[in-house]
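# just a sequence and a predicted model for now, questions to come.
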Amino acid sequence: MSALLQGASAPAFVGHPGYRRMFAADALTLGLFLPLRFYQGDMRVLLGQARLVEEIDRLGFAAVWVRDVPLFDPRFGDAGQVFDPFTYLGYLAARTRRIALATGSAVLALRQPVDLAKAAASVDRLSGGRLVRGLASGARPGEFPADGVEHAPRGARVARG
């Protein structure tokens, strides 16, 4: 049976350290989604979040998730993300040992697939296989014009890969 038909039970997933942390059999797992607060120019807030990630890693949390938000949109109503998700996850990987490092979700329609694959593979390898990559087509229309991409046909662009 192909890995596609096996889904989450495929050996590629079952043997992946990040996946095993997040999807433990017969267990409730907890994670944390960053950022927790709006960034208003004070880097101490973001460094404090990194220290928090170190602590939840020590306590046995399953995952830390970061967003792929290229631009802050105050109309969207969330804290967004200041850092590139893969750079930030690399930073967090160096400060932690066990916690899964997850993107929730990388916006495929705004990234070149080869660059995205390289960034993800780099974090995964450097972290000992802890990256769990979430992908999305993009829900924030305001980000697309800045990248010279139309928002409406993003689904077709993602399907093309």
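It's in. Predicted, not measured: the structure shown is a model, and the values here were computed from it.

# from here on, contacts and neighbour counts on C-alpha atoms
Will do.

# what comes into contact with whichever strand or helix holds D57?
In this assignment (DSSP states H and E), D57 forms part of helix 43-59. By Cα atoms under 8 Å, 6 or more residues apart in numbering, the surrounding residues in contact with helix 43-59 are L34, P35, L36, R37, Y39, V64, L92, R95, T96, R97, R98, I99.

# could you find the closest non-adjacent residue to the fourth one?
Take R37 and drop its neighbours on the chain: the residue closest to it by Cα to Cα, 6 or more residues apart in numbering is A79, 5.9 Å away.

# okay, one more to line up with it:
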Amino acid sequence: MNTMASISTPAGASSPAFGAHPGYRRMFAPDQLTLGIFLPLRFYQGDMQALAGQADLVADIDRHGFAAVWVRDVPLFDPAFGDAGQVFDAFTYLAFLAARTQRVALATGSAIFSLRHPIDLAKASATIDQLSGGRLVLGVASGDRPAEFPAYGIEHAERGARFAQSVAYFRALLR
């Protein structure tokens, strides 16, 4: 990611800047308790049937006024980590769920910026946000599963610097 080294780190937007964003407004409605769910609802243990019907449940929670559905960006299964995480690709799954819902915010908890290229992150994020009517809420992280980094040819110790560079590049791309 040497091409990102020359991009300065802009300051983040203030909360009023998000006031017009449909997904943000849905999750952080003033003076209201909002509820969301985190997927997967059932842990994958080698049988995809455990995940069957989740999209139908998400469509139901959308109709019942839930604020958000969250998915985790877990690139690789690490049995030593203690959970199955998200089996589906977070962005592909959110796009699928966007097509099945009308109002619920679609949130990542969190996209691993240090393992993904900022161009791909920006395109996937902007696509889902546009196609869903502005319902994407993008949580970001540097990655907490050390086993994933060698698979990408990245040193775990470099994740902080990579994260900062990726966020700056991502912001520049979206401008």
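Perfect, I can see it now. All of these numbers come straight from a predicted model, not from anything done at the bench.

# what span of structure 2 is the helix holding D57 of structure 1 aligned with?
Using TM-score structural alignment, helix 43-59 of structure 1 lines up with residues 48-64 of structure 2.

# buried ones in the helix holding D57 of structure 1, by neighbour count?
Of the residues in helix 43-59 of structure 1, L46, Q49, A50, V53, E54, I56, D57 count as buried by neighbour count, 16 or more other Cα atoms under 10 Å.

# next one: stretch 144-156 of structure 2
Buried residues in stretch 144-156 of structure 2 (16+ other Cα under 10 Å): E148, F149, H156.

# quick one: W70 of structure 2 and A13 of structure 2, what's the gap?
22 Å (Cα to Cα, to the nearest Å).

# the two - which one has more neighbours?
W70 (21 against 8; other Cα atoms under 10 Å).

# touching the helix or strand encompassing the more buried one from outside, list them.
Element membership of W70 of structure 2 [criterion: DSSP H and E] is strand 68-71. Strand 68-71 of structure 2 has contacts (Cα under 8 Å, 6+ apart) with 26-27, 35-40, 58, 86, 90, 94, 104-110.

# got it, and stretch 133-142 of structure 2?
21-24, 103-115, 125, 128-129, 159-160, 162-163.

# filter those to the buried ones?
Judged by 16+ other Cα under 10 Å, buried ones among the contacts of stretch 133-142 of structure 2: 21-24, 103-115, 125, 128-129, 159, 162-163.

# restricted to helices, list the residues you listed.
P22, G23, Y24, S125, I128, D129, R159, R162, F163 (DSSP state H).

# can you point me to the longest strand in structure 1?
Determined from DSSP state E, the single longest strand within structure 1 is strand 100-107.

# where does that one end up in structure 2?
Residue span in structure 2 matched to strand 100-107 of structure 1, by TM-score structural alignment: 105-112.

# mean per-residue distance, the matching stretch versus structure 1.
Taken over the aligned residues, the distance from stretch 105-112 of structure 2 to structure 1 averages 0.2 Å (mean Cα distance after the TM-score superposition for structure 1).

# pull the residues that contact that stretch.
By Cα under 8 Å, 6+ apart, stretch 105-112 of structure 2 touches 22-24, 26-27, 67-74, 90, 94, 97-98, 135-143.

# equivalent analysis for stretch 70-85 of structure 1, please.
With Cα under 8 Å, 6+ apart, stretch 70-85 of structure 1 has contacts from 34-39, 66-69, 103, 106, 140, 142-143.
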